[in-house]
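>>> Task: produce atomic coordinates for the following.
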Amino acid sequence: MTDLSRMQGFADSAIPALEGRFFRPPLPEGYVARARLCQRLDAGLSGRLLLICAPAGFGKSSLAVEFCQGLPDQWQNIWLGLSARDSDPGRFLERLLASLQQFFPQLGAQAMGLLKMRQRHQPFVFEEWLEGLLDELAMHLMLSKPLLLVLDDYHLAQGPVLDRCLQFFLNHLPVGLVVMVTSRQRPDWHLARLRLSRQLLEIGEQDLRLTHAESIAVLDQPGRTLDSETLHSLIVRSEGWVAGLRFWLLAAAEAGDGNALSQALRGSEVLIREYLLEEVIDCLPADVQAFLYDTACLERFCFELCDAARDSHDSENMLRYLKAHQVFLVPLDEQGRWFR
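So this is what the prediction gives:
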């Protein structure tokens, strides 16, 4: 059992229940539908967990939005966008209950009482809280449509205690509730049982890479015609990374000529650097940032080569961290020794 009242800041103050992102965002302008992936997600609704996990810029949230917009009429949908503040399990659970109460207003009277006890610095064990809430939710779901709960940007809130909380939640999901999670890194959950029982549907980086046809569709913008050589060059360079193509479109629009490839590429590289700095690198620990800067000159590398280049002995751990957090590390062999 986990006593969350001992967590720092957990019982400091009441958390406004409706604070945060409860509303599903719109699809970005020029979005290209991912029908092949939505078909897989649709099949996954017969299970418990839909996990969409890939680095920044691969369209995880957009895919989730597209899928939710096309849900069959017999399904209900809750969207819960997470932030760093949701790493506090108390805040997360309060927001979870508030989101469920949008569909089931009578849900959680006892659970809310326990939350109020927590605010009075009383011991609070999340397993007991969730068990009571899920039992009550199961009764509501017996009389309603099935529900898809989306937890978007889980990586922003991820932490050891919240991971344990969600593990318990997933292990005790009532019939009629399916959870979709988008994240830049794999949550630290035990999923073997769900995978073995076919209750888990996973979509990863390779799945999210644009196909050749999807890449052409992204680049097919009104008022712009690209020759075959330019199309081929952009598709090869992007390697299916949708953000890369969209940044090129922005740069090409500023350049004013869609066929001025070199000028647009230079502009897109500036935008990509800014994006990666803000969305990825600035969020990493200082020692990992230093590792990336020290090894940026290497076109391909293994940990021994990185150690030699940096005159250090911790590169294997650094590569392991980057791999676990899916920070644009591309394996070059089946053994996972060489990367670029």
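
>>> Could you use CA atoms for every contact and neighbour count after this?
Will do.

>>> Am I right that L96 is in a strand?
No. In this structure, L96 is helix, not part of a strand, as judged by DSSP: H, G, I helix; E, B strand; the rest coil.

>>> how many neighbours does it have?
L96: 18 surrounding residues under other CA atoms under 10 Å.

>>> give the contact list for it.
L96 is in contact with L80, counting by CA atoms under 8 Å, 6 or more residues apart in numbering.

>>> Next, the structure of the following sequence, for comparison with the previous one:
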Amino acid sequence: MTTAVLLKQVSRHFGLIKALDNIDLEVGPGEFFAMLGPSGSGKTTCLRLIAGFEQPTSGRIEIFGEGVEGVPPYRRNVNTVFQDYALFPHMNVLENVCYPLMLKKLDKATQRREAEAALELVKLGGYGGRRPGELSGGQRQRVALARAIINKPKVLLLDEPLGALDLKLREQMQEELKALQKTLGITFIFVTHDQGEALSMADRIAVFDQGRVMQVGTPEEIYRRPQSRFVADFVGSSNVMAPAFVERIVGEKRWASLRPEAVRVSAAGGAAAALTGTVVAKSYLGSTTRLAIDLDGTRIHAAVPSGDNVPAEGARVSLEFDRDALHLMENEG
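Down below sits the predicted model:
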């Protein structure tokens, strides 16, 4: 099967700084692929290499089987949506969306027809006469999307496009982006530092740190079976347990990850085989309450249903979890 985007032993150095350090990635056709990591991890540099805004120091990049090293952005069958939208304020919405077709010198009737169809796809039919300054942040983002898809690229690159939106609108746009990707059937590569965005939207996720790809997998694989301490700690909220503590529990001296929702909490003495500790902090999160529990110097977090039975700070409690919820990690990185 043809690969949509392939990076093979790709590095990008800026002087002594290794923004990307010998990475390999493979993205399939029609896949919603997320590149997730903290600031400075290399994810945006990777996106810029695919787009053609940067060139690799070494390695090979292919888009649908064709090498693109040295090929300028306008000759690659990709389009990019940026966080700041990059709309022309002096043009109305329809003119902004038409702009890529105007550069191709298509006739005005075709430009208008294609632009109106793109606006319908992003739920902005009838907004063509407005200026960007008259739109909300979410609407401006939809205009940027319409302009990006009007050329029918094989790959759409999205550089933290939801970062400027408030929480409720961001969640709404996550659903709309995923639905749009399914409708179009093209490859989306989405850069984000937000773990929730990546987990809820992507078919697969690549987790970046310090210019390296730490793990690639489905959202469930990344969340439930992290390969390293970094991935366990960065993706979601996890209890990362030291080898000495894990050895006491399961007899293997390895780092392990345990998600808070897998921990069951009861009154001390309620379960003979459970670990016993003291609640040192609690945070109300709506449907759940997050407890921080001290077990003789090791802190474990548990997410329990909110209600009348949530133990108070200072209470002694017993902890239990299923053995398969404790994920032993492959390395200590």
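
>>> Got a TM-score for the pair?
With the length set by TM-score structural alignment, normalised by the length of the second structure, the two chains reach a TM-score of 0.38; 192 aligned residues with a CA RMSD of 5.8 Å.

>>> wait, isn't V10 of the second structure in contact with A19?
No. With contacts counted by CA atoms under 8 Å, V10 of the second structure stays clear of A19, the gap being 10.5 Å.

>>> Okay, helices next: where are they in the stretch 1-150 of the second structure?
In the stretch 1-150 of the second structure, the segments counted as helices under DSSP state H, counting those that start in this stretch are 43-51, 93-103, 108-121, 137-149.

>>> Going along the chain, name the strands of the stretch 151-300 of the second structure.
Remark: strands assigned in the stretch 151-300 of the second structure by DSSP state E, counting those that start in this stretch are 155-159, 187-192, 204-209, 212-217, 239-241, 256-258, 264-267, 275-284, 288-295, 298-305.

>>> mind listing what's buried in the lengthiest helix in the second structure?
In the second structure, assigned by DSSP state H, the helix with the most residues is helix 167-184. Neighbour-count burial for helix 167-184 of the second structure flags R170, M173, Q174, E176, L177, K178, Q181 (criterion: 16 or more other CA atoms under 10 Å).

>>> Of all the helices of the stretch 1-150 of the second structure, which one is nearest T298 of the second structure?
Nearest to T298 of the second structure among those is helix 43-51 (33.2 Å), distances taken as CA to CA.

>>> so that closest one versus strand 212-217, what angle?
Interaxial angle, helix 43-51 of the second structure versus strand 212-217 (axes from the mean of the first three to the mean of the last three CA atoms, to 10 degrees): 80 degrees.

>>> Please spell out which residues along the helix or strand where R118 of the first structure lies are buried.
Using DSSP states H and E, the element containing R118 of the first structure is helix 109-119. By 16+ other CA under 10 Å, the buried positions in helix 109-119 of the first structure come out as A111, M112, L114, L115, R118, Q119.

>>> what about stretch 167-180 of the first structure, start to end distance?
14 Å (CA to CA, to the nearest Å).

>>> Show me what the helix or strand harbouring L37 of the first structure is in contact with.
Element membership of L37 of the first structure [criterion: DSSP H and E] is helix 35-44. For helix 35-44 of the first structure, contacts defined as CA under 8 Å, 6+ apart pick out L50, L63, E66, F67, Q199, L200, L201, D207, L208.

>>> coming back round to it: the buried residues of helix 109-119 of the first structure into CSV, with extra columns for distance to A309 of the first structure?
Output for the buried residues of helix 109-119 of the first structure, formatted as CSV (distance: CA to CA, whole Å):
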residue, distance to A309 of the first structure
A111, 55
M112, 56
L114, 55
L115, 53
R118, 52
Q119, 52
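
>>> What is the nearest of the residues you listed to H140 of the first structure?
The closest of the buried residues of helix 109-119 of the first structure, once distances to H140 of the first structure are taken by CA to CA, is A111, at 14.8 Å.

>>> The closest one contacts E131, doesn't it?
No. Using CA under 8 Å, A111 of the first structure is not in contact with E131, being 9.7 Å away.

>>> rewinding a little: out of the strands of the stretch 151-300 of the second structure, which gets nearest to R316 of the second structure?
Proximity to R316 of the second structure (CA to CA) singles out strand 275-284 among the strands of the stretch 151-300 of the second structure, at 4.6 Å.

>>> got the angle for the closest one vs strand 298-305?
In terms of direction (the same axes, to 10 degrees), strand 275-284 of the second structure departs from strand 298-305 by 60 degrees.

>>> List the buried residues in strand 275-284 of the second structure.
Buried residues in strand 275-284 of the second structure, counted by 16+ other CA under 10 Å: L275, T276, G277, T278, V279, K282.

>>> With stretch 206-215 of the second structure instead?
A206, V207, F208, D209, Q210, G211, R212, V213, M214, Q215.

>>> Distance to Y99 of the second structure added to these, as a markdown table?
Below are those laid out as a markdown table (distance: CA to CA, whole Å):
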| residue | distance to Y99 of the second structure |
| --- | --- |
| A206 | 33 |
| V207 | 35 |
| F208 | 34 |
| D209 | 37 |
| Q210 | 37 |
| G211 | 35 |
| R212 | 37 |
| V213 | 36 |
| M214 | 39 |
| Q215 | 39 |
